[in-house]
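Q: could you work out the structure for the sequence below:
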Amino acid sequence: MAHGETDTATARLSELGAFLRNYPVKSAAGHSYISAEPRATPAAPALPYNPNVENHIRACAQEITQHTLAANPDAGPLPDKVAAYYDWMRENTAHASEEDQFRAEVIEYRQWLEHCLRAGDNETVRKQVRRQPCPACGCWGLMWMRELREAYCTNTECTDRDGFSTHLSLSRLAHAHVTSRRNLRQARAT
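A: Next up is the predicted model:
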């Protein structure tokens, strides 16, 4: 992958799994639910993990599974570990159509960015965004907006039909990244 040999979607998903097991649930303000103050006894015990991370992992696994089975209905059995799903997807789409292989790469790259954000690594996402040109105008002025989880183009002439700066979702960024990487591979091959 273009994001490094050791920093892959598989590695990030494994980190999220470890994060899920090792860190207690926090409140929206970032405080632990464990408090020195007395409180009412809950009807059910608190979850020992963050359910949002679990939901994210399940959604990623489901997306990988759906895409792979749509591209190859005869795909082998699902792996035991979720982190092995990316290898499973690549193996089972290796002989699929070019479009399905492209979509698999986009899913993996987008999910890698999502894993980074889920783990709080905004810096990696910011660097990845800065390393690619704007797909709308081609300039190298993309900036990451952490609050919106989107990139925007700083070129004042790159606007939407309402006159606002072009905004790019993670999906659109991943599509543009994989497209440019494939174009570069084809140019080097000729």
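
Q: drop to CA atoms for contacts and neighbour counts, all remaining ones
A: Fine.

Q: list the contacts for the residue lying closest to R118 once chain neighbours are set aside?
A: On the basis of Cα to Cα, 6 or more residues apart in numbering, the spatially nearest residue to R118 that is not a chain neighbour turns out to be V53, at 7.4 Å. Contact analysis of V53 by Cα atoms under 8 Å, 6 or more residues apart in numbering lists L16, L20, R118.

Q: next, the buried residues of the host helix or strand of I64.
A: With secondary structure defined by DSSP states H and E, I64 is part of helix 51-71. Of the residues in helix 51-71, those buried by neighbour count under the rule 16 or more other Cα atoms under 10 Å are V53, H56, I57, C60, A61, I64, T65, H67, T68, A71.

Q: whichever helix or strand comes after it packs against which elements?
A: Once the chain leaves helix 51-71, the next helix or strand it forms, by DSSP H and E, is helix 85-93. Contacting helix 85-93 under the criterion 3 or more Cα pairs under 8 Å, 6 or more residues apart in numbering; DSSP states H and E are the following elements: helix 9-22, helix 51-71, helix 98-118.

Q: could you also give me the structure for this next sequence, so I can compare it with the first?
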Amino acid sequence: MKSTREVVDYTREVVPEASPPPAIDEGIYGWMVRLTPHVDLEKQMARDAIIHRQSLEHAIAMGDKNVIRYEECPNCSCWSLFWRYEEDQAACVNRYCTDRLGRPNLWTLGQIAEHHVAAKYAARRTAT
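A: Below is the predicted model of the structure:
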């Protein structure tokens, strides 16, 4: 499975001495998280973005395009994203959030996941 291979490759990249991955894919994310708590913040954020992106990919593959509605736009931070199958990207429908030609901003699942994780980590740093 492509997503499992990505998780194993990433984990082995940041933790070369990692133990073998679980034989059953169900534990692959837990394996990756357990082996990477000591890596620097940037690598932890990349790890979490992989997990989040893959969860979005799986949901959309199962027909749940509404999952994207729970993500904020990386540009305007509004809850205005809609999935566009024809582009295989999310579009922001906020009329003020457009590119330089006036078209809706489009976002890949990777960009959305990175924004989601960055916001989560920023909230952790500012929590009191």
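
Q: as CSV, the helices and strands packed on helix 85-93 of the first structure with distance to G163 of the first structure would be great.
A: As requested, those are arranged in CSV below (distance: least, Cα to Cα, whole Å):
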stretch, distance to G163 of the first structure
helix 9-22, 35
helix 51-71, 34
helix 98-118, 27
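
Q: D80 of the first structure is nearest to which of these?
A: Put simply, out of those the one that sits nearest D80 of the first structure is helix 51-71, at 11.6 Å, with distance taken as Cα to Cα.

Q: what angle sits between the closest one and helix 85-93?
A: Here helix 51-71 of the first structure points in a direction 10 degrees away from that of helix 85-93 (axes from the mean of the first three to the mean of the last three Cα atoms, to 10 degrees).

Q: what does A61 of the first structure align to in the second structure?
A: Taking TM-score structural alignment for the superposition, A61 of the first structure sits opposite T4 in the second structure.

Q: which other residues reach stretch 13-23 of the second structure?
A: Among residues not part of stretch 13-23 of the second structure, those counted as contacts by Cα under 8 Å, 6+ apart are V8, T11, R12, I28, W31, L35, T36, V39, K43.

Q: swap in 6 Å and give it another go.
A: Stretch 13-23 of the second structure is contacted from outside by no residue at all, using Cα atoms under 6 Å, 6 or more residues apart in numbering.

Q: that one: how far from the chain's middle?
A: The offset between the C-alpha centroid of stretch 13-23 of the second structure and the centroid of the whole chain comes to 21 Å, using Cα atoms, centre = their mean, to the nearest Å.

Q: ok, stretch 171-182 of the first structure next?
A: Centroid separation for stretch 171-182 of the first structure versus its chain: 13 Å, with Cα atoms, centre = their mean.

Q: what's the matching range in the second structure for that stretch?
A: Counting by TM-score structural alignment, stretch 171-182 of the first structure pairs with residues 110-121 of the second structure.

Q: list the superposition-based mean deviation of that stretch with respect to the first structure.
A: After superposition onto the first structure, stretch 110-121 of the second structure sits on average 1.0 Å from its aligned residues (mean Cα distance after the TM-score superposition for the first structure).

Q: just the buried positions in that stretch, please.
A: G110, Q111, I112, A113, E114, H115, H116, V117, A118.

Q: likewise stretch 115-128 of the first structure?
A: Neighbour counts over stretch 115-128 of the first structure (16+ other Cα under 10 Å) mark H115, C116, L117, R118, A119, N122, V125, R126, Q128 as buried.

Q: save these as CSV, and put in distance to A187 of the first structure too.
A: Converted to CSV, those look like this (distance: Cα to Cα, whole Å):
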residue, distance to A187 of the first structure
H115, 31
C116, 30
L117, 32
R118, 35
A119, 35
N122, 32
V125, 26
R126, 27
Q128, 22
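
Q: residue farthest from the centroid of the second structure?
A: Largest separation from the mean C-alpha position in the second structure: L101, at 27.2 Å (Cα atoms, centre = their mean).

Q: what do we get in the first structure for it?
A: In the first structure, the residue matched to L101 of the second structure (TM-score structural alignment) is D162.

Q: just S80 of the second structure next, same as before
A: In the first structure, the residue equivalent to S80 of the second structure is G141, according to TM-score structural alignment.

Q: quick one: the residue most central in space within the first structure from G76 of the first structure, how far?
A: Within the first structure, the residue whose C-alpha comes closest to the C-alpha centroid is Q111; the distance, by Cα atoms, centre = their mean, is 2.2 Å. Applying Cα to Cα, to the nearest Å, one obtains 22 Å for the distance of Q111 of the first structure from G76 of the first structure.
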